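Trainee: What follows is a protein structure lacking sequence information:
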């Protein structure tokens, strides 16, 4: 059983937005003693978020700006994090965009934008960290999919989002299969409705009540619910779980 180094780093993409899953995950993991690498679009905000986390939790943190849909940009950001922080053991691919455009109004530019960030970006970050993880023979990768992938939408976002998030599940399974021999696990989390801006802004109580009708629990999800699931899947004890999609969705999708 592969063991973690005493000093270890988790990289989180899309970790700047205060109400987002990435930001919640950064804080949750830092509280557990992980050093934190942050990749987000804005370099200054990424650095500021890293400083805040380092000060609050007493860990090392480093933030870098990158366009997640551009491979060279992603590789450079991860190079920078590796130069500044201890061994990268975990990657949480959280960065994503919503897309409420109806299918018959969808143009090529919107399709490409959503695919580029929500699917290509996951591949670019995974591909780069996998090089280091394979060398070190230890790694945990967690990708954020969506219940939209499994249900074909039915949330705020529509077709390109659902297609990209379904692609994330396929990517998760294939990379789990290929990277397993290097003691790297790859899993996906499929959130149900979570109160973040990707749902089209802050959810009103009325909208929350409406969404809860489809669930088997009495509330919509919080970013902490997803952060806790990520923390479990990247933990040392989760080494026998790979290629899985964990539905953290209040029972919305059962199969």
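Mentor: All right, it came through fine. Every value quoted in this text rests on a predicted model; they were computed, and no experiment measured them. Numbers count the residues shown, from 1 in each chain.
Trainee: CA atoms for contacts and neighbours, from now on please.
Mentor: Noted.
Trainee: Name the helix or strand for residue 10, please.
Mentor: Assigned by DSSP states H and E, residue 10 belongs to strand 9-13.
Trainee: tell me which strands and helices that strand is in contact with?
Mentor: Where contact means 3 or more C-alpha pairs under 8 Å, 6 or more residues apart in numbering; DSSP states H and E, strand 9-13 is packed against helix 21-31, strand 35-40, strand 88-93.
Trainee: tell me the most buried of those?
Mentor: Comparing the helices and strands packed on strand 9-13 by mean neighbour count (mean count of other C-alpha atoms under 10 Å), strand 35-40 comes out on top with a mean of 30.
Trainee: Report the distance from it to the chain centre.
Mentor: Strand 35-40 has its C-alpha centroid displaced from the chain centroid by 12 Å (C-alpha atoms, centre = their mean, to the nearest Å).
Trainee: how about the strands of the stretch 101-250 of the chain, start to end?
Mentor: Assigned by DSSP state E, counting those that start in this stretch, the stretch 101-250 of the chain shows strands spanning 139-144, 184-191, 245-248.
Trainee: will you turn these into a markdown table that also has mean neighbour count and distance to residue 72?
Mentor: Output for those, formatted as a markdown table (neighbours: other C-alpha atoms under 10 Å; distance: least, C-alpha to C-alpha, whole Å):
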| stretch | mean neighbour count | distance to residue 72 |
| --- | --- | --- |
| strand 139-144 | 27 | 20 |
| strand 184-191 | 27 | 23 |
| strand 245-248 | 19 | 28 |
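Trainee: Below is an additional structure, to be compared with the one above:
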């Protein structure tokens, strides 16, 4: 096998949720593997820091502010990235939020906001990216799922989050099958507990810290440990892989 099949050199990628956490580290990782990267997040987020980290490794980045719940804004964002960096071939959809609310106390607005961002936002992102890729005969998309799509995390009251991530996995599979003969591959990566600002927040960390004992590897993932699996799925090395969810969870679901 040609080791160069793992390279993303000469390709253009878009990463949503790129201002921090998994999205920021993945955007940098794609640049390290040779891609030019459009970094997207909501207006006012610190996208420039991500772009600066890409420039520091000799990569090219373009900052674009957009809300993933706005399909028209995403279509415009894809067009802007293409006009600046070139035809879009790769995408990682990492935008998402999380919080804890007991199901019996959850307001409809809290349920809807999370589903709008975590599930509808992924669909609208895939739609905008997919249209561009289909028009040119190919591309590869990776959506960020979660171990929470596979299990209900002990002690975490997040029925809305779990449901949204399970939806991302089925959305991914469905899109993969729709586009399988059109040259566009769609896969997902489901991280386990990962050391992001979200997981380390005072609200969540006391529970996440206790859950480490349930992970066979006895630790949280570092964001850079997601780069390799995502690059693999995006790259030519995974040319016959579509509709797959790759768990990166330290063995948590294998118990």
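Mentor: Now that the structure is in, tell me what you want to look at. This structure is a prediction, so every number in the text was calculated from the model and none was measured.
Trainee: give the contact list for the residue minimising distance to the centre of the second structure.
Mentor: Closest to where the C-alpha atoms of the second structure average out (C-alpha atoms, centre = their mean) is residue 94, at 2.6 Å. Shown in contact with residue 94 of the second structure (C-alpha atoms under 8 Å, 6 or more residues apart in numbering): 15, 16, 17, 18, 22, 23, 143, 144.
Trainee: how about the first one, what's its partner in the first structure?
Mentor: Taking TM-score structural alignment for the superposition, residue 15 of the second structure sits opposite residue 12 in the first structure.
Trainee: quick one on the thing from earlier: the strand holding residue 10 of the first structure relative to helix 21-31, how many degrees between them?
Mentor: With axes from the mean of the first three to the mean of the last three C-alpha atoms, to 10 degrees as the basis, strand 9-13 of the first structure and helix 21-31 are set at 170 degrees to each other.
Trainee: quick one: contacts of strand 9-13 of the first structure?
Mentor: Outside strand 9-13 of the first structure, the residues that touch it by C-alpha under 8 Å, 6+ apart are 22, 25-26, 29, 34-40, 85-95.
Trainee: what about 7 Å?
Mentor: Strand 9-13 of the first structure is touched from outside by 22, 26, 34-40, 85-95, with contacts defined as C-alpha atoms under 7 Å, 6 or more residues apart in numbering.
Trainee: Mean per-residue distance, it versus the second structure.
Mentor: For strand 9-13 of the first structure, the mean distance to aligned residues of the second structure following superposition is 0.7 Å (mean C-alpha distance after the TM-score superposition for the first structure).
Trainee: Return the angle between stretch directions for that strand and strand 139-144.
Mentor: 20 degrees.
Trainee: relative to strand 35-40, how tilted is strand 9-13 of the first structure?
Mentor: Using the same axes, to 10 degrees: strand 9-13 of the first structure against strand 35-40 is 20 degrees.
Trainee: Next one: the match of residue 15 of the second structure from residue 39 of the first structure, what distance?
Mentor: Here residue 12 of the first structure is placed at a distance of 6 Å from residue 39 of the first structure (C-alpha to C-alpha, to the nearest Å).
Trainee: can you check residue 242 of the first structure too?
Mentor: Distance check for residue 242 of the first structure against residue 39 of the first structure: by C-alpha to C-alpha, it reads 24 Å.
Trainee: Among the contacts of residue 94 of the second structure, which one sits closest to residue 157 of the second structure?
Mentor: Using C-alpha to C-alpha, residue 144 comes nearest to residue 157 of the second structure of the contacts of residue 94 of the second structure, at 20.5 Å.
Trainee: Could you measure from that closest one over to residue 197 of the second structure?
Mentor: From residue 144 of the second structure across to residue 197 of the second structure, the span is 16 Å (C-alpha to C-alpha).
Trainee: Next: residue 238 of the second structure.
Mentor: Distance from residue 238 of the second structure to residue 197 of the second structure, by C-alpha to C-alpha: 30 Å.
Trainee: Same question for residue 56 of the second structure.
Mentor: When distance is defined by C-alpha to C-alpha, residue 56 of the second structure is 23 Å away from residue 197 of the second structure.
Trainee: Please apply the same query to residue 12 of the second structure.
Mentor: Distance from residue 12 of the second structure to residue 197 of the second structure, by C-alpha to C-alpha: 27 Å.
Trainee: Between these two, which is the more surrounded one?
Mentor: Applying other C-alpha atoms under 10 Å to residue 12 of the second structure and residue 197 shows that residue 12 carries more neighbours, namely 25 against 13.
Trainee: any chance you could map the helices in the stretch 1-150 of the second structure?
Mentor: Using DSSP state H, counting those that start in this stretch, the helices of the stretch 1-150 of the second structure run over 21-32, 47-56, 71-85, 108-115, 121-136.
Trainee: ok, residue 249 of the first structure - contacts?
Mentor: By C-alpha under 7 Å, 6+ apart, the neighbours of residue 249 of the first structure are 191, 192, 193.
Trainee: Now tabulate the residues you listed in JSON lines and tack on distance to residue 255 of the first structure.
Mentor: Shown next, in JSON lines, are the contacts of residue 249 of the first structure (distance: C-alpha to C-alpha, whole Å):
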{"residue": "191", "distance to residue 255 of the first structure": "15"}
{"residue": "192", "distance to residue 255 of the first structure": "14"}
{"residue": "193", "distance to residue 255 of the first structure": "18"}
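Trainee: wait, which of these is closest to residue 81 of the first structure?
Mentor: residue 191 (27.5 Å).
Trainee: The closest one maps to what in the second structure?
Mentor: In the superposition onto the second structure, residue 191 of the first structure corresponds to residue 191 when matched by TM-score structural alignment.
Trainee: Ok, residue 247 of the first structure next?
Mentor: Alignment note (TM-score structural alignment): residue 247 of the first structure maps to residue 247 of the second structure.
Trainee: Quickly note the distance from its match to residue 187 of the second structure.
Mentor: In terms of C-alpha to C-alpha, residue 247 of the second structure sits 11 Å off from residue 187 of the second structure.
Trainee: just residue 59 of the second structure next, same as before
Mentor: Distance of residue 59 of the second structure to residue 187 of the second structure, computed by C-alpha to C-alpha: 25 Å.
Trainee: and if you look at residue 146 of the second structure?
Mentor: Distance, residue 146 of the second structure to residue 187 of the second structure, using C-alpha to C-alpha: 13 Å.
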